[in-house]
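1. Predicted model follows, preceded by the sequence.
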Amino acid sequence: MDALAAAAVRGAGADELLGHPVPERYRAAHTRVEDTDMFQGVEDKDVRKSIRVGDVPMPELAPDEVLVALMASSINYNTVWSSTFDPVPTFAFLKHFGREGGWATRHDQPFHVLGSDASGVIVRTGVGVRRWQVGDRVVVTPVHVDDQEPAVQNDGMIGTSQRAWGYETNYGGLAHYAVVRASQLVPKPAHLTWEEAASTPVCAATAYRMLISERGARMKLGDVVLVWGAAGGLGAFGVQLVKQAGGVAVGVVGSGEKADLVRKLGCDVVIDRSEIGIGDPGDPGAVLKAGKRIGSIIRKETGEDPHIVFDHVGRATFGISMFVARRGGSVVTCGSSTGYQHQYDNRYLWMKLKRLIGSHGANLQEQWESNRLFDLGQVLPVLSEVYSLDGVGEAARVVQTNGHVGKIGVLCLAPEAGLGVSDQDKRDRLAAVRPPVLETKVRT
């Protein structure tokens, strides 16, 4: 660990942090351009074979950026996509970004530092940064936008410049340091550990936009909401948001362990995936039968069809989602972990006046609103396991094979789990009201 990183870990003040030089290289989990063809013709694209952990060059800081010494990060499915080079190698994104010229050229490298979640300490600020200072404890959000693009002033997610940091840009969060735009930062909640805080921005804010935001499903009090994959990263936050907003949460899970978790999170109805009998999503008859089965279960338990279906699974579930949503209801979707080519019967969309809403990430205001819910203790981190930076490949493999519940964390500079709490009284007070739902396991 270099002197600057060590000072950040110790909680040094701004003067000491500024007195240490920025290292020329730093440790990071990354993929390499020469490996992009390694999985051609391979059925099991094991991410442990493609993710490398080693030193990469430190980029120069742009005027609107900050350098963050990263204490922790977490695994999102986009790290799996990056590491399997599927559906496309992410080096194509970096090359396209680099063609913009100027500071963007730094991102076009033969390596790609991965990761779209992070927490840490600001150790340098660009000359154009106004609202953040060296020494601030922050959570890094994943939405990388150009704040001089007009559309971004309306909604950051609409801008053509919008990119997913650490997926469509370089220098992501699975590393000792990250270069991020000041517009990606929110304050770290003082009662959370580094790894808890790092597990929240991507999935929680995405779920917030999908369900609560005026740009999503606009959930209201009493709505019945079907949450696919309710024990995963997105689903676990989706369930909590439904309950906190006064809705009726119906969660679909794949095991008894996951069922226990989502009940603790507040699910009113829990459905085992095997009860539905999901078949070939390309077979209209199989989709219809599965839709009728899950619809019957939901009506039996709640007395009505779902107002909203929260779908991030994609191909395997999308036709069922479109069928089971009530007349005038909404299907809100982000991502497609089981495949992007969805098939559904369009009659159930147009003849029953349903809404299909595409949602992606969250703008900065939505990120702040989501983060505030953690600060208030109304939404809890759901962190099941924590790995070291050297164990990123194993951590990503767990997510790739759907062997996880909640989120999988990664310790970057933090020497052990449980650090980073600066308000223990608040932590104890909130835990007495809403105790943690999981015991986080530390994997060495």
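-> Structure's in. What do you need?
2. C-alpha only now, for contacts and for neighbours.
-> Fine.
3. Am I right that G266 is in contact with Q244?
-> No - contact criterion C-alpha atoms under 8 Å: G266 and Q244 do not qualify, at 9.0 Å.
4. Give me the more crowded residue out of the two.
-> Each of G266 and Q244 has its neighbours counted (other C-alpha atoms under 10 Å); G266 has more, 20 against 15.
5. Presented hereafter is structure B, for comparison with structure A:
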Amino acid sequence: MDPMAEALLGGATPEQLARTPLPEEYVAAHLRVEDVEMFTGIDDKDVRKSLRVGAVPMPELAPDEVLVAVMASSINYNTVWSAIFEPLPTFSFLKRFGATGGFAGRHDLPYHVLGSDGAGVIVRVGSGVRRWRVGDHVVMSPVQVDDQEPGTHGDGMLGAEQRVWGFETNFGGLAEYTVVRASQLVPKPAHLTWEEAACITLCAGTAYRMLVSRQGACMKQGDIVLIWGATGGLGAFAVQMVKNGGGIPVGVVGSETKARALERLGCDIVINRNEIGMGEDGPPSPERTIELGRRLGKVIRERAGGDPHIVFDYIGQATFGISVFVARRGGVVVTCGSSTGYQHHFDNRYLWMNLKRIVGSHAANLQELWECLRLFDLGMLVPTLSTVYPLAEVAEATRLVQTNGHLGKVGVLCMAPEAGLGVTDPGLRARIGEERLNPLRGPGFPAAPAPGALANGHGDLVSARKA
């Protein structure tokens, strides 16, 4: 264990942390450029074969950046995309970023440290950082913007130099340390554990922009909202936001276990896609799309009293044609991703003749994320963590998400030696209640396997950090 880790886990003061030397390298989940072609011609692109866990050099800090000791992180689908090198290898992102010059050149490396979520402690600040100090407990926005670009000041997500940290940049959050810009930081909700806090920024912020923000669907009271993948990382937050906003969430899931989880989240209407004959067969034909849309629409009208005002779709190819069909006249389909494929096919007649809209949405700007995190501080939103893995087993955690075997969010302990640490407001936690804070954990729901040495094919796997 390096001196900084010892100091952090030993309860050192901010002054002591500032004096403690940093290690020259740290443990991180990363890809190697020499592996980019490893899945060529292979159908099952198993992320356990490409994801490495091992030591990487400590990067230099730019004036507007902070170094965070990552206590916990989580898996997002962009980690899956990165690890299968699709739709293109992320090393192309790093090369493009590095070509912009200056400190960006550090990112163009033969390895890529992944991860777009994280919670931890600031251990160093750049010379240009004003609002943050060593010792602050923070969570990180997944969005990195250029504050010298005009578009950023209208909406951070519209700036041409906006990038997703740990996906389009290096030094991501699935590691013991990470480098982020000061403009990515938000105070950690004090009542949450490290792993709970680490699972909220990317997915909750994205769902907030999609549903609540004026940049998204502008949900209002009484809106019927169809949510595909309603127990996934995004969907489980969407259910809560629809309920909080006075809407009627209609959640679609693929199993009885997920249906029970959705009920625990308080979803008003739960639909198992097997009810409408929608299995795991991939994108439906145009004729099948209309057939499934009619079946789904009938169920929604019977149970919710009308067609959806909003369809929340991050599934993509397998669902998008149905989403366009079932949205009501004048309704909106809001999309932020395509986990089943990027090529969407839909019958445009149902869009233009019924005056429907499609809204593209991506992550959240910093103001939206602060507003979203305030809802956690108020106890109005709760984490959707279901399972926690050690950093050494990040490949298994990512495989779980790749195969859709998870509920909600899959957490990863990085520097934290065990789950349950990091709470600094136990009073608020007690008032909200443990059961409410963890609706997707407990009896009847899948848990992570016992930690153990899992081979990743590289021989450089490290053990989980021990206290």
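-> Received the coordinates, thanks. This structure is a prediction, so every number in the text was calculated from the model and none was measured.
6. Can you calculate the TM-score here?
-> Remark: TM-score between the superposed chains equals 0.98 [TM-score structural alignment, normalised by the length of structure 1]; 444 aligned residues with a C-alpha RMSD of 1.1 Å.
7. Now do the strands in the stretch 101-250 of structure 1.
-> For the stretch 101-250 of structure 1, the strands defined by DSSP state E, counting those that start in this stretch cover 111-113, 118-125, 137-140, 143-144, 163-164, 177-181, 185-187, 224-227, 248-253.
8. quick one: the fifth one to structure 2 mean distance?
-> The one in question is strand 163-164 of structure 1. Aligned to structure 2 and superposed, strand 163-164 of structure 1 gives a mean residue distance of 0.5 Å (mean C-alpha distance after the TM-score superposition for structure 1).
9. roughly how far out does whichever strand or helix holds T79 of structure 2 sit from the chain middle?
-> Assigned by DSSP states H and E, T79 of structure 2 belongs to helix 77-84. Helix 77-84 of structure 2 sits 12 Å away from the centroid of its parent chain (C-alpha atoms, centre = their mean, to the nearest Å).
10. Stretch 191-201 of structure 2 now?
-> 12 Å.
11. follow-up on the earlier one: which helices and strands does the helix holding T79 of structure 2 pack with?
-> When contacts are defined as 3 or more C-alpha pairs under 8 Å, 6 or more residues apart in numbering; DSSP states H and E, helix 77-84 of structure 2 packs onto helix 394-402.
12. contacting residues around the helix or strand following the helix it packs on?
-> Per DSSP H and E, the first helix or strand lying C-terminal to helix 394-402 of structure 2 is strand 409-413. With contact meaning C-alpha atoms under 8 Å, 6 or more residues apart in numbering, strand 409-413 of structure 2 is reached by 71-75, 174, 195-196, 198-199, 232-233, 384-391, 394, 397, 401, 419.
13. Also stretch 265-276 of structure 2?
-> By C-alpha under 8 Å, 6+ apart, stretch 265-276 of structure 2 touches 236, 239-240, 243, 248-256, 259, 262-263, 279, 292, 295-296, 303-304, 439-440.
14. buried stuff in it?
-> Under the neighbour-count criterion of 16 or more other C-alpha atoms under 10 Å, stretch 265-276 of structure 2 has L265, C267, D268, I269, V270, I271, N272, R273, I276 buried.
15. ranges for the helices of the stretch 201-350 of structure 1?
-> For the stretch 201-350 of structure 1, applying DSSP state H, counting those that start in this stretch gives helices covering 201-211, 233-244, 256-265, 273-276, 284-302, 318-324, 347-350.
16. my bad, should have said the stretch 1-150 of structure 2
-> 3-9, 14-19, 77-84, 91-98.
17. Tell me how far the nearest residue to A182 of structure 1 once chain neighbours are set aside lies from G126 of structure 1.
-> With sequence-adjacent residues excluded and distances taken as C-alpha to C-alpha, 6 or more residues apart in numbering, A182 of structure 1 is closest to E65, at 5.3 Å. When C-alpha to C-alpha, to the nearest Å is applied, the distance between E65 of structure 1 and G126 of structure 1 equals 5 Å.
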